[in-house]
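[1] have a look; sequence and predicted model below, questions after that.
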Amino acid sequence: MSFPIANTLTFARIVMIPLVVVLFYLPYEWSNPAAASVFILAAITDSLDGYLARKLGQTSALGAFLDPVADKLMVAVALILLVSHDPPALKFIHFDPHVLITLTAAVIVGREITISALREWMAELGKRGKVAVSSLGKWKTIFQMTGLSMMLFRSDVWFIPAFELGLACLVAAAALTLWSMVVYLRAAWPALSDTPLQ
């Protein structure tokens, strides 16, 4: 039996993560754009693997497990890279954005930990459907991946201030992240509040 193409794309996305790290730290002018390009390619496979799994009838337990793991690894590693480096020279932001980047990263990572724990708990109660991925979560992902891609690029694209626009997208993603967390917690609260403590 052949390995499903959707799972192959998910594995490829995981393999691209250390490649992004290596490229990001190389001391060449082209290294950051190359890291951003690989990250963008990985983000595209994120959209493709789920679509192909449904289209080709190749959904699997392994794919359902690996897909969110790959997504969270991508985001966490990209945030660590951005927090660990001083931002490039900026044109339109006249303050040091490092604190803002760090706080935004903390919000995004903290939300992912909270929602992952919530989904695991709701699954134990047999009510995981109440915290299924919503359209709000998808918009969050779009802003998040776009922002991270532009910030990893770290330099202007022609006359477009990519890093600053990317930071704006990332802040928007953090706001959507908090909003979606509140939505998920409100949906899960009746089940959580009725559950006796262990």
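    Good, I have the coordinates.

[2] going forward, measure contacts and count neighbours with C-alpha atoms only.
    Will do.

[3] buried residues in the host helix or strand of residue 19?
    Residue 19 is part of helix 5-25, with elements assigned from DSSP states H and E. Residues of helix 5-25 classed as buried: 6-7, 9-11, 13-14, 16-17, 20-21, 23-24 (neighbour count, 16 or more other Cα atoms under 10 Å).

[4] also stretch 137-157?
    So stretch 137-157, judged by 16+ other Cα under 10 Å, has buried residues 137, 140-141, 143-156.

[5] packing partners for the following helix or strand past the helix holding residue 19?
    Per DSSP H and E, the first helix or strand lying C-terminal to helix 5-25 is helix 31-55. With contacts taken as 3 or more Cα pairs under 8 Å, 6 or more residues apart in numbering; DSSP states H and E, helix 31-55 sits against helix 5-25, helix 61-84, helix 135-153.

[6] in CSV: the ones you listed, plus distance to residue 46.
    Formatted as CSV, those follow (distance: least, Cα to Cα, whole Å):
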stretch, distance to residue 46
helix 5-25, 7
helix 61-84, 7
helix 135-153, 10
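
[7] just so I know, which of these lies nearest residue 98?
    Proximity to residue 98 (Cα to Cα) singles out helix 61-84 among the helices and strands packed on helix 31-55, at 7.1 Å.

[8] rewinding a little: what is the nearest of the buried residues of helix 5-25 to residue 187?
    When the buried residues of helix 5-25 are compared for distance to residue 187 (Cα to Cα), residue 10 comes out closest, at 29.5 Å.

[9] also this one, for the comparison:
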Amino acid sequence: MVNLPNIITAFRAFMIPAFIIAIFYRNFELATWIFLLAAVSDAVDGFLARRLNQVTTIGVILDPIVDKLLINSAFVMLSYIDKIIPVWLTILVLSRDVLIIVGGWLLTVFGKVKRIKPSILGKLTAFFQFFTVFITLISLNFRVPAEFLKGLYLTTAAFTVASAVGYTVKGIRELSNEEIPE
């Protein structure tokens, strides 16, 4: 269904190649603005979908895919270009997402999927991943203390690993037919 929230999500998807190109050509100021616009559009489309009662199946599917494409391309590009973000952190972020995709696929194959909802820990992880990319981009335009960045990278890594473990435990319980506390 074509509605304003889905149009905003599609617009965000089209920003991803521009974001990647900006980083590749080291136009970090432009990349920062594109990333900020994409992050704000993510909040706006979700708000509008709920507020206008325009939540659609395509929006529920497309929104998290676009978010993952944006965040993963940001981590990959910022690790690839001069190792701005540590490679080990990018590997953690990508590994968590692969684990979640494989887990979701397994739950689907075994008919255990009801509705995949992000956990609070998963939402906090997404926040820290977006915040990490944003602050890293800011640090390329303005001075940000290296100690702050290192602490942010470690915090993001901790949330990423913790949410991966949480989703894994939840998935194993679901596959084992155990009750899962909400």
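    Yep, it's here. Predicted model, so just to flag it, every value in this text is computed and none were measured.

[10] any idea what the TM-score is?
    Once superposed, the chains reach a TM-score of 0.85 (TM-score structural alignment, normalised by the length of the second structure), with 178 aligned residues with a Cα RMSD of 2.5 Å.

[11] closest to the centroid, which residue in the first structure?
    For the first structure, the residue whose C-alpha lies nearest the mean C-alpha position (Cα atoms, centre = their mean) is residue 75; its distance is 3.8 Å.

[12] what lines up with it in the second structure?
    Under the alignment (TM-score structural alignment), residue 75 of the first structure maps onto residue 71 of the second structure.

[13] longest helix anywhere in the second structure?
    Assignment by DSSP state H gives helix 146-175 as the longest helix of the second structure.

[14] just how off-centre is it within its chain?
    13 Å (Cα atoms, centre = their mean, to the nearest Å).

[15] flag every buried residue along it.
    Buried, per 16+ other Cα under 10 Å, within helix 146-175 of the second structure: 149, 152-153, 155-164, 167-168, 170-171, 174-175.

[16] thought residue 148 of the first structure was touching residue 76?
    No - taking Cα atoms under 8 Å as the contact criterion, residue 148 of the first structure and residue 76 are not neighbours in contact, 10.4 Å apart.

[17] spit out the contact partners of the aligned partner of residue 59 of the second structure in the first structure.
    Using TM-score structural alignment as the criterion, residue 59 of the second structure maps onto residue 63 of the first structure. By Cα atoms under 8 Å, 6 or more residues apart in numbering, residue 63 of the first structure lies in contact with 6-7, 10.

[18] any idea how far whatever residue of the second structure lines up with residue 35 of the first structure lies from residue 118 of the second structure?
    Counting by TM-score structural alignment, residue 35 of the first structure corresponds to residue 31 in the second structure. Look at residue 31 of the second structure and residue 118 of the second structure: by Cα to Cα, to the nearest Å, they are 28 Å apart.

[19] more neighbours, these two?
    Neighbours per residue (other Cα atoms under 10 Å) separate residue 31 of the second structure from residue 118, with residue 31 holding more: 25 against 12.

[20] identify the residues contacting the more buried one.
    Residue 31 of the second structure makes contact with 18-20, 22-23, 137 under the criterion Cα under 8 Å, 6+ apart.

[21] any idea how far the alignment partner in the first structure of residue 102 of the second structure lies from residue 64 of the first structure?
    By TM-score structural alignment, residue 102 of the second structure lines up with residue 117 in the first structure. In this view, residue 117 of the first structure and residue 64 of the first structure are 16 Å apart by Cα to Cα.

[22] same deal with residue 127 of the first structure?
    Distance of residue 127 of the first structure to residue 64 of the first structure, given as Cα to Cα: 17 Å.

[23] now residue 109 of the first structure
    Where residue 64 of the first structure is concerned, residue 109 of the first structure sits at a distance of 21 Å (Cα to Cα).

[24] and these two? Which one has more around it.
    The neighbour count for residue 109 of the first structure versus residue 64, taken as other Cα under 10 Å, is higher for residue 109 (17 against 13).

[25] the more buried one: which element?
    Counting by DSSP H and E, the element that carries residue 109 of the first structure is helix 98-124.

[26] tell me the angle that helix makes with helix 135-153.
    Relative orientation of helix 98-124 of the first structure versus helix 135-153 (axes from the mean of the first three to the mean of the last three Cα atoms, to 10 degrees): 140 degrees.

[27] how far is helix 98-124 of the first structure from where the chain is centred?
    For helix 98-124 of the first structure, the distance to the chain centre is 11 Å (Cα atoms, centre = their mean).

[28] by contact count, what packs against it?
    Going by 3+ Cα pairs under 8 Å, 6+ apart, helix 98-124 of the first structure lies up against helix 61-84, helix 162-193.

[29] mind putting those helices in CSV, distance to residue 99 of the first structure included?
    As requested, those are exported to CSV (distance: least, Cα to Cα, whole Å):
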stretch, distance to residue 99 of the first structure
helix 61-84, 9
helix 162-193, 12
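
[30] with respect to residue 104 of the first structure, which of these lies nearest?
    helix 162-193 (6.0 Å).

[31] other SSEs contacting the closest one?
    Here helix 162-193 of the first structure touches helix 98-124, helix 135-153, going by 3+ Cα pairs under 8 Å, 6+ apart.
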